[in-house]
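Enquirer: Based on what follows, work out the 3D shape:
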Amino acid sequence: MKKRYKFISWNVNGIRAVDKKEALKWVDDYNIDILGVQETKSQKDQIPNTIFNKEFSFKTASQSKIKGRSGTALFSDINTTFDCTCPSVDILDEGRINEVHFNLGEKNIAFFNVYFPNGQSSQERLEYKMEFYDRFLNHCENLKKDGKSIIVCGDVNTAHTEIDIARPKANENTSGFLKMERDWITKFLNHGYIDTFRLINGDLKDKYSWWSYRANARENNVGWRIDYFYVSEDLKDFVKDAYILDDIFGSDHCPIGLEIEI
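Expert: Model (predicted):
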């Protein structure tokens, strides 16, 4: 008998700050099977198991070697068979990845929760972002060769097409919407991965997941869609819904969701 699973991803921009705002309370009643959070800005031991009233059966986290930066955490009610922070991709040890494996039906899933680098601060960081992208793609491809199905959630820090950003022309020379960054997403998709939001919603416009804190950007919906759920092509027919929860506040990002039935 098939079961429906709900996955949520959210760049919280500081999990302790969001917790203090009580902006995580909605999680308790949302029947989430896996929650991936990015940019926790916390060490592993600073993320308490009691951050939600809901008790997830499994928690894992990554932390940056520089305290107060990056960081990811994954909370799950699905039994995992493998858990790592992907040092072959996150080579600078910035706390950017959770990788867990589990079985759903006949599928052996590799699930990634990723906070991809931002390239805006310098040319060096942009180059590292592109290197990180390629290392991640290579890692996913190797897992597919081993028979894994892939699910990726997280903050990719790039808007793919002009309908994924409110002001494309004004940002065409800004990291996050550079041609080389957008071309990488195209390359990733061409390797057999699916942007689930576009799969379900087609060319729906004016749906974003990040807004600057400046100039009332969120109130005016001047945003970017830079948070994604990707699945490998073999999971396409199992995708039942994909959405942006832009009515949930607490961060400069909003949560996004994916539901599959398998």
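Enquirer: C-alpha only now, for contacts and for neighbours.
Expert: Fine.
Enquirer: which residues in this structure form helices?
Expert: For the chain, the helices defined by DSSP state H cover 15-20, 123-145, 179-190, 196-201.
Enquirer: May I see the ones you listed organised as JSON lines, with distance to residue 115 and mean neighbour count added?
Expert: JSON lines is the format used below for the helices of the chain (distance: least, C-alpha to C-alpha, whole Å; neighbours: other C-alpha atoms under 10 Å):
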{"stretch": "helix 15-20", "distance to residue 115": "14", "mean neighbour count": "17"}
{"stretch": "helix 123-145", "distance to residue 115": "11", "mean neighbour count": "16"}
{"stretch": "helix 179-190", "distance to residue 115": "15", "mean neighbour count": "16"}
{"stretch": "helix 196-201", "distance to residue 115": "18", "mean neighbour count": "17"}
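Enquirer: Also this sequence, please, to line up against the first:
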Amino acid sequence: METYSFASWNVNGLRAVLKKEPSFEEIARELDADILALQETKLQDGQVSLELPGYTQVWSYAERKGYSGTAVFARTEALGEPLSVRHADSLLPFAGEGDAAQLVAEAATEGRVCALEFERFWFVDVYTPNAKEGLARIECRMAWDDAYRAFLKGLEDETGKPVITCGDFNVAHEEIDLKNPKSNRGNAGFSDEERGKFSELVAAGFTDTFRLLHPDETGAYSWWSYRFNARKNNAGWRIDYFLVSDSIAGQVREADIRSDIFGSDHCPVTLTIEL
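Expert: Prediction:
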């Protein structure tokens, strides 16, 4: 077995992060991950050029400018080139028919998935659609969650390889995962519907790696509103995750939240695993 380190970060606009100190490249070097996954890059092709020597870069762009988007940087020496790459349109065969299929197809234009196949595993970076204020986009969110769960299981079934998926899932699963569960009950990110779909994902055979190793840890959050001094007061939510196929959950060695790293309203989350 080899030990691999992974990191995931919703950067909430990569161009904005690139203008800050420490630089994005410095943060990437500090994380020193074999794979670094980003969400909400808010880029179009060619808008930035990153100097990350030794990493293969895979990008997924939204058709809408300045919106959504994902990227994965994989250390070539550790992993080799990806055997195959898939994007959000690969969810469409799992989206059913009718309204659900149409909603998933709409979300699939938003650059929300980078799925890379390696020799020993699949690595899937996701930026899950936000249900929006008043749950205005909840139907899309429910359809997406169903299709995404089926897509991950499809990768397992098709190739026989375990799946590691990470990203901004836009849901705090349990009350322990946000500072103010009672006042947020029913709001986007903590609705019964979204929490239920996350429970279905776990039940389908995926392990929340942070809770596996830190089952009772409170105050562990990955996102804070820019309002009300939320980060200073640690009034946050844990909505960024690493999930792994249950078959490899016993090989997880570390799962952490890097709240010491700034530059976005989210902080990176990390995983160390033997494969």
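Enquirer: Adding distance to residue 104 of structure 1, write the helices of structure 1 out as CSV.
Expert: Shown next, in CSV, are the helices of structure 1 (distance: least, C-alpha to C-alpha, whole Å):
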stretch, distance to residue 104 of structure 1
helix 15-20, 29
helix 123-145, 16
helix 179-190, 23
helix 196-201, 18
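Enquirer: what's the closest of the ones you listed to residue 212 of structure 1?
Expert: Minimum separation from residue 212 of structure 1 across the helices of structure 1 (C-alpha to C-alpha) falls at helix 15-20, 16.8 Å.
Enquirer: ok, average deviation of the closest one from structure 2?
Expert: Following the fit onto structure 2, the mean deviation recorded for helix 15-20 of structure 1 is 0.6 Å by mean C-alpha distance after the TM-score superposition for structure 1.
Enquirer: For residue 70 of structure 2, which residues are in contact?
Expert: If you count contacts by C-alpha atoms under 8 Å, 6 or more residues apart in numbering, residue 70 of structure 2 has them with 37-41, 59-61, 111-114, 125-127.
Enquirer: Same question for residue 37 of structure 1.
Expert: 9-12, 72-74, 113, 154.
Enquirer: just to revisit the earlier point, okay, and which of the contacts of residue 70 of structure 2 map to strands?
Expert: 37-39, 59-60, 113-114, 125-127 (DSSP state E).
Enquirer: sorry, back to before: by neighbours, which of the contacts of residue 37 of structure 1 wins?
Expert: residue 72 (32 neighbours; other C-alpha atoms under 10 Å).
Enquirer: Show me what it aligns to in structure 2.
Expert: Alignment note (TM-score structural alignment): residue 72 of structure 1 maps to residue 70 of structure 2.
Enquirer: how about the strands in structure 1?
Expert: 4-11, 34-38, 58-62, 72-76, 82-84, 97-104, 107-115, 149-155, 193-195, 210-211, 223-224, 227-232, 239-244, 256-261.
Enquirer: want to throw those into JSON lines with distance to residue 44 of structure 1?
Expert: As requested, the strands of structure 1 are exported to JSON lines (distance: least, C-alpha to C-alpha, whole Å):
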{"stretch": "strand 4-11", "distance to residue 44 of structure 1": "16"}
{"stretch": "strand 34-38", "distance to residue 44 of structure 1": "13"}
{"stretch": "strand 58-62", "distance to residue 44 of structure 1": "6"}
{"stretch": "strand 72-76", "distance to residue 44 of structure 1": "8"}
{"stretch": "strand 82-84", "distance to residue 44 of structure 1": "13"}
{"stretch": "strand 97-104", "distance to residue 44 of structure 1": "12"}
{"stretch": "strand 107-115", "distance to residue 44 of structure 1": "15"}
{"stretch": "strand 149-155", "distance to residue 44 of structure 1": "18"}
{"stretch": "strand 193-195", "distance to residue 44 of structure 1": "30"}
{"stretch": "strand 210-211", "distance to residue 44 of structure 1": "25"}
{"stretch": "strand 223-224", "distance to residue 44 of structure 1": "29"}
{"stretch": "strand 227-232", "distance to residue 44 of structure 1": "23"}
{"stretch": "strand 239-244", "distance to residue 44 of structure 1": "27"}
{"stretch": "strand 256-261", "distance to residue 44 of structure 1": "23"}
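Enquirer: Many thanks, I have nothing further to ask.
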